[in-house]
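In: Predicted model and sequence follow; I will ask about them next.
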Amino acid sequence: MIFTETKLKDAYCIGLEKLEDDRGFFARTWCRREFREKGISFNLVQGNVSFNKKRGTLRGMHYQAAPYEEAKLVWCIRGAMYDVIIDLRPYSETFKQWISVDLTAENKKLLYIPEGFAHGFLTLTDNTEVFYLMSEFYVPGSARGVRWNDPSFQIHWPAEVTVISEKDRQYPDF
């Protein structure tokens, strides 16, 4: 696995180290030892899949409040998405800053999102499928979000949002 630091403290873009031959390739997408070598303690408890029928579907910006904060490892396994994370940790030197990463089935990049970050994405193709590994169980009473177009963050989305849940549309300003 190839870890690339992002401009947000503790968040990483992860590339696959492919072992290729005439059959195709083999690569690790998760390794506790390699994560620990980077100083990341990621306790896996849950895996999730998100299937999105239409291009322009926006999901986010989601997080869980303490004590159920969750880290995520996100991978686009079909289609393409514009993935966005926001550092919401008040003590962080990158507080309220965001980054985006294009995750596609072709580029096979993964994004490690630390606890205390909001996460969301916009699908860039129809039939986009996303696989998540989570460090915490989903706790409905702890689920929170910030609005995808909150002026506090000024996120630039590369395409029109055409599908969004009412819940995600209604989050208050930060």
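Out: Now that the structure is in, tell me what you want to look at. None of these values were measured; they are calculated from a predicted model.
In: going forward, measure contacts between C-alpha atoms and count neighbours the same way
Out: Fine.
In: check which helix or strand covers the spatially closest residue to Val84 that is not a sequence neighbour.
Out: In space, and not counting its chain neighbours, Val84 is closest to Ser100: 4.4 Å by CA to CA, 6 or more residues apart in numbering. Using DSSP states H and E, Ser100 falls within strand 98-104.
In: One more to weigh against that first structure:
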Amino acid sequence: MALITETALSGVLEIQPRIFRDERGYFFESFRADWLRSFGVENDWVQDNQSFSQKGTVRGLHFQRAPYAQAKLVRVIQGKVWDVAVDLRKGSATYGQSFAAMLDSEKNNLLYIPTGFAHGFSVLEDAIFAYKCSNYYHQASEGGIKWDDPQLAIDWQVEQAIISAKDQSWPSLKEFTETSGGGL
């Protein structure tokens, strides 16, 4: 079974699958529903996404509002990323706090991010990033938080971030909180 670790943010899980290596290469189970069920997580995964990003890219911080909110199970197929989840759950004791983990194609580790979180990542080595979503993408429900918001103080581990115009235009956490009625 995979080694699953609960993080400081309730519901966010780090997953390290067992990797079987020999002279031919390696094998591992990249997903098993029973892993997550053992932590009370019941998701029907309906969409898989994959992206390639060059070193220095920062993508995020993204979320979708209900009823199209998405839980995500993320990993890298190639390279390394610094993966970040920000708690936006209304009334949460850890609202506005973030958790970050290195996802590395050598370790083949994963991060489970429940609904109610913003998600983003920075690319430390050119990377192919893959993730499962518990709901379909719905453009009108898309939202985000400014990646470099001083209130969040996230160390993205990159010197010269490559950021899309869209990701530069998201509101700060404070602005989001004020306009959303206190969170997702």
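Out: Right, received. Where do you want to start? Note that the structure is predicted; figures quoted are calculated from it, not measured.
In: Got a TM-score for the two of them?
Out: Aligned and superposed, the two chains score 0.94 in TM-score terms (TM-score structural alignment, normalised by the length of structure 1); 172 aligned residues with a CA RMSD of 1.2 Å.
In: What lies in contact with whatever helix or strand comes next after the strand holding Ser100 of structure 1?
Out: Counting by DSSP H and E, the next helix or strand C-terminal to strand 98-104 of structure 1 is strand 110-113. Contacts to strand 110-113 of structure 1, defined as CA atoms under 8 Å, 6 or more residues apart in numbering, come from residues 10-15, 29, 71-76, 85, 101, 103, 119.
In: Buried ones among those residues?
Out: Among those, the ones that count as buried by 16 or more other CA atoms under 10 Å are 10-15, 71-76, 85, 101, 103, 119.
In: Just flag the most distant two among those.
Out: Using CA to CA, the pair of those lying farthest apart is Asp10 and Cys76, separated by 20.6 Å.
In: who's in contact with Leu13 of structure 2?
Out: Counting by CA under 8 Å, 6+ apart, Leu13 of structure 2 touches Ile4, Thr5, Glu6, Thr7, Leu111, Tyr112, Ile113.
In: Which residue of structure 2 lies farthest from its centroid?
Out: When distances are taken from the C-alpha mean of structure 2, Glu23 lies farthest, 33.0 Å away, according to CA atoms, centre = their mean.
In: how far out from the middle of the chain is the lengthiest helix in structure 1?
Out: When structure 1 is parsed with DSSP state H, its longest helix is helix 32-37. Distance, stretch centre to chain centre, for helix 32-37 of structure 1: 19 Å (CA atoms, centre = their mean, to the nearest Å).
In: Give me the residues contacting the helix or strand just after it.
Out: Using DSSP H and E, the next helix or strand after helix 32-37 of structure 1 towards the C-terminus is strand 46-52. Residues lying outside strand 46-52 of structure 1 but in contact with it, judged by CA under 8 Å, 6+ apart, are 123, 126-137.
In: Among those residues, which one has the most neighbours?
Out: Thr123 (30 neighbours; other CA atoms under 10 Å).
In: quick one, what contacts it?
Out: Asn52, Lys54, Arg55, Gly56, Thr57, Leu58, Gly79, Ala80, Met81, Tyr82.
In: Narrow the residues you listed to those that are buried.
Out: Asn52, Arg55, Gly56, Thr57, Leu58, Gly79, Ala80, Met81, Tyr82.
In: Those in strands, which ones?
Out: Of the buried ones among the contacts of Thr123 of structure 1, the ones assigned to strands by DSSP state E are Asn52, Thr57, Leu58, Ala80, Met81, Tyr82.
In: Which stretches in structure 2 count as helices?
Out: Along structure 2, counting by DSSP H, helices occupy 33-37, 165-168, 173-180.
In: My guess is Val46 of structure 2 contacts Leu73. True?
Out: No. Using CA atoms under 8 Å, Val46 of structure 2 is not in contact with Leu73; the gap is 11.6 Å.
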